[in-house]
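Peer 1: could you look at this predicted model? Sequence included:
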Amino acid sequence: MMIELPKPIADYIAANARLDLDGMVQPFAPDAVVFDAGIGKQFEGQVELRTLFQEEVIPVKAIFTPDAVRHENGKVVVEGPAHGDFSSSPLRFTYTFTLEGDAIKALEITL
């Protein structure tokens, strides 16, 4: 199922599908913040985001495949399963994006 996503989110999702580290970091603002509830940590800035993706996403080939999107309180909420080489795969996630201009300013990842 094709869903329409704002460009920075679509770019992030496409890069994640390729496990492209540089492509995953690029759509985020330099001072973006990501909170991953699954590991209980917050990451700030592109350097920390690169570390997050390099250590938690790429090694287990975690690929998020959105199947639903909605807009809530100025945020873009995207839901779908993530498949990969990790226990309980696939897991269903909710990604709540805050956009600023043409960049992702914040992302909260919850189960």
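Peer 2: Alright, I've got the coordinates.

Peer 1: CA atoms for contacts and neighbours, from now on please.
Peer 2: Fine.

Peer 1: look at residue 38 and give its secondary structure.
Peer 2: Assigned by DSSP: H, G, I helix; E, B strand; the rest coil, the conformation of residue 38 is coil.

Peer 1: just the strands in this structure please.
Peer 2: Residue ranges of the strands in the chain, as given by DSSP state E, are 28-36, 41-44, 63-64, 68-72, 75-83, 91-100, 103-110.

Peer 1: strand 91-100 and the first one, what's the angle between them?
Peer 2: When axes from the mean of the first three to the mean of the last three C-alpha atoms, to 10 degrees is applied, the directions of strand 28-36 and strand 91-100 differ by 140 degrees.

Peer 1: against which helices or strands is strand 28-36 packed?
Peer 2: Contact analysis of strand 28-36 by 3 or more C-alpha pairs under 8 Å, 6 or more residues apart in numbering; DSSP states H and E lists strand 41-44, helix 45-52, strand 103-110 as its packing neighbours.

Peer 1: let's bring in a second one:
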Amino acid sequence: MHDTRPRDVPPDALPDVITRYLKAHHAHDTATAMGTFRTDATVTDDGRTHQGALAIEAWLNRSATEYTYTNELSGAQEVDAHHYVTTHHLEGNFPGGVVDLHYRFALRGGLIESLVIEA
């Protein structure tokens, strides 16, 4: 039987496309962040799914300005060659003020096919 449990990896072992997305998102660089997604990608955040480039771009722009917060990468896991999970510790002026979020990435063709952000 194949072991599908995620294994911890150092952040520098993450695929380049994930690293580029995380750096661009942290820097509020929407253009660079958009270059990491497939045109038909989906992002699910805060219970809402954003499908396709226009919806994801609007989500990126809104999430960059909605709240002020720090975002510290606190862990990374590889599920398989196409699925990764990063864990982020956020503190800021959003409801609750502190949260640990899991970013679940699915990759296809060297780009992000889906991203699910959840606590």
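Peer 2: Looks like it arrived, so ask away. These figures come from a predicted structure and were not determined experimentally.

Peer 1: can you put the strands of structure 1 in JSON lines and add distance to residue 17 of structure 1 and mean neighbour count?
Peer 2: What follows is the strands of structure 1, written out as JSON lines (distance: least, C-alpha to C-alpha, whole Å; neighbours: other C-alpha atoms under 10 Å):
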{"stretch": "strand 28-36", "distance to residue 17 of structure 1": "16", "mean neighbour count": "20"}
{"stretch": "strand 41-44", "distance to residue 17 of structure 1": "21", "mean neighbour count": "14"}
{"stretch": "strand 63-64", "distance to residue 17 of structure 1": "6", "mean neighbour count": "22"}
{"stretch": "strand 68-72", "distance to residue 17 of structure 1": "17", "mean neighbour count": "13"}
{"stretch": "strand 75-83", "distance to residue 17 of structure 1": "10", "mean neighbour count": "18"}
{"stretch": "strand 91-100", "distance to residue 17 of structure 1": "15", "mean neighbour count": "18"}
{"stretch": "strand 103-110", "distance to residue 17 of structure 1": "17", "mean neighbour count": "19"}
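
Peer 1: so which of those strands is nearest residue 8 of structure 1?
Peer 2: Ranking the strands of structure 1 by distance to residue 8 of structure 1, with C-alpha to C-alpha as the measure, places strand 103-110 first at 5.7 Å.

Peer 1: same for the closest one, what does it pack against?
Peer 2: Applying 3+ C-alpha pairs under 8 Å, 6+ apart, one finds that strand 103-110 of structure 1 contacts helix 7-18, strand 28-36, strand 91-100.

Peer 1: can you redo these as JSON lines with distance to residue 108 of structure 1?
Peer 2: Below are those laid out as JSON lines (distance: least, C-alpha to C-alpha, whole Å):
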{"stretch": "helix 7-18", "distance to residue 108 of structure 1": "13"}
{"stretch": "strand 28-36", "distance to residue 108 of structure 1": "5"}
{"stretch": "strand 91-100", "distance to residue 108 of structure 1": "5"}
